[in-house]
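**Student:** Show me how the following folds:
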Amino acid sequence: MTGTAAKKLPRAERREQLLETAQAIMGETGTDALTLGYLAERAGVSKPIAYEHFGTRAGLLIAICSAYDKRQMQAQREALAAGGETLEDVASIFASSYVSCVLDMGPAMGAAFAALSATEETADFRQSLRRGYVERYREGFSRFVELPPNDTAVLLGCLGAAEALAQDAAAGRVSRDEAVEALAGMFTATLKRYPAKAG
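**Tutor:** Got it, this is the predicted structure:
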């Protein structure tokens, strides 16, 4: 740690190092031990550096989950650019990218997202993430079907299924492939109830 503390990193690299250290802490002990003071100690930096980057523990949790969300979006964009020619394709891409990202990030991410409900600030951020997922689903699926006026409720239901199946896969209750197949099937069955778009 001493070498890390002595080395001055550019701000972006230091932030990335702190986020990686925070994820390691969550993986080892869960979110309860994740404080800015402990993060600074584990990363080999002074407390003011951790506070300068995240401000509060809530700010740290938001940064961790925001990084996860960006990773999820990138995976979806790349997969959709490479395929996504049918409703079934898009359903499979959304299902696979969601489950894979949850599994790649490990079970600690579920705890991090759960911890976002603890304060008004983090709860608002969590809702903004959910709105983002709904918007991406709307954009992807509306290419193929006429979504109903209450499409937000429908798409939130799709997201709820994604959250539940991904967490079951992370906990080992179902395999990754089982979760992806079931989720893609749910997306497809839900959306095929609506009129197909011509062309």
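**Student:** from here on, contacts and neighbour counts on C-alpha atoms
**Tutor:** Will do.
**Student:** ok but residue 32 is inside a strand, no?
**Tutor:** No - Residue 32: not assigned to a strand; according to DSSP: H, G, I helix; E, B strand; the rest coil it is coil.
**Student:** Distance check, it against residue 178.
**Tutor:** Applying C-alpha to C-alpha, to the nearest Å, the value for residue 32 to residue 178 is 31 Å.
**Student:** so who does residue 90 touch?
**Tutor:** Listed by C-alpha atoms under 8 Å, 6 or more residues apart in numbering, the contact set of residue 90 reads 80, 83-84, 140-141.
**Student:** ok, 6 Å please
**Tutor:** By C-alpha atoms under 6 Å, 6 or more residues apart in numbering, residue 90 lies in contact with residue 84.
**Student:** Now the second one, please; I'll put the structures next to each other:
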Amino acid sequence: MSSVVPVEESIDPQPRRRLARGDRYRQLLDVAWQLVSDEGTEALTLGRLAERAGVTKPVVYDHFGIRSALLVALYRDFDERQAALMDAALRESEPTLAGRATVIASSYVDCVLLQGREIPGVIAALAGSPELEKIKRDYEIVFIEKCRTVLAPFATTGTIASPGLWAMLGAAEALSHAAATGEISAGDAQEELFETILTMVARN
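**Tutor:** As a prediction, this is how the structure comes out:
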């Protein structure tokens, strides 16, 4: 008499783990950055993000609503990391003009390089809308005021004029972008920005 081999019960795969809202938001931002890196900013849509992240479209729409909100979230994410990097470096730096200028130059360039070529595309996308451009400008003003506060003690007048700070920011963006695209080295970008900051302070 042959023995009957019992058929193994099928085992259902583990249900997909539901992430907490904050963790899901972080995951979607990380996937969005990767998507921009792989396919460019033009490919960044909420539907494409859902596909890449392995979630349904309503999940992505619940977090961002519209594409412009996602772009703003990416820029905010970049800005917050840049600010944290700079603040940490300032706490450890020498309280001299050279020390402060080195921190501003190195932290700005380093943060752009950490994000790679993605951030210029996000910035360009933000510039395409007056509303988004204003949001970007608001973050730039915060950065400029921080630099003014950090550098003012080393200026003869006790403050740094706004035109010089805006020129410094323009140089920081251009030099960082050139370093990110390999046109110049990171060291050259930092050194040129460092010299730009020293010249700016000397004129005040």
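**Student:** TM-score for these two?
**Tutor:** Once superposed, chain against chain, the TM-score is 0.91 (TM-score structural alignment, normalised by the length of structure 1); 192 aligned residues with a C-alpha RMSD of 1.8 Å.
**Student:** can you pull out the strands in structure 2?
**Tutor:** Remark: no strands are assigned in structure 2 by DSSP state E.
**Student:** equivalent range in structure 2 for the lengthiest helix in structure 1?
**Tutor:** Ranked by residue count under DSSP state H, the longest helix found in structure 1 is helix 57-82. Mapped onto structure 2 using TM-score structural alignment, helix 57-82 of structure 1 spans residues 67-92.
**Student:** what's the answer for stretch 101-119 of structure 1, then?
**Tutor:** Mapping stretch 101-119 of structure 1 onto structure 2 (TM-score structural alignment) gives residues 111-129.
**Student:** For that stretch, buried residues please.
**Tutor:** 111-113, 115-123, 125-127 (16 or more other C-alpha atoms under 10 Å).
**Student:** ditto for stretch 45-65 of structure 2
**Tutor:** Buried residues in stretch 45-65 of structure 2 (16+ other C-alpha under 10 Å): 45-47, 49-50, 53, 59-61, 63-64.
**Student:** mean shift of stretch 58-77 of structure 1 relative to structure 2?
**Tutor:** Taken over the aligned residues, the distance from stretch 58-77 of structure 1 to structure 2 averages 0.5 Å (mean C-alpha distance after the TM-score superposition for structure 1).
**Student:** ok, residues contacting that stretch?
**Tutor:** By C-alpha under 6 Å, 6+ apart, the residues outside stretch 58-77 of structure 1 that reach it are 54, 97.
**Student:** switch the cut-off to 8 Å
**Tutor:** Counting by C-alpha under 8 Å, 6+ apart, stretch 58-77 of structure 1 makes contact with 19, 22-23, 36, 54, 93-94, 97-98, 101, 105, 109, 112-113, 115-116, 119, 121-122, 125, 129, all of which sit outside it.
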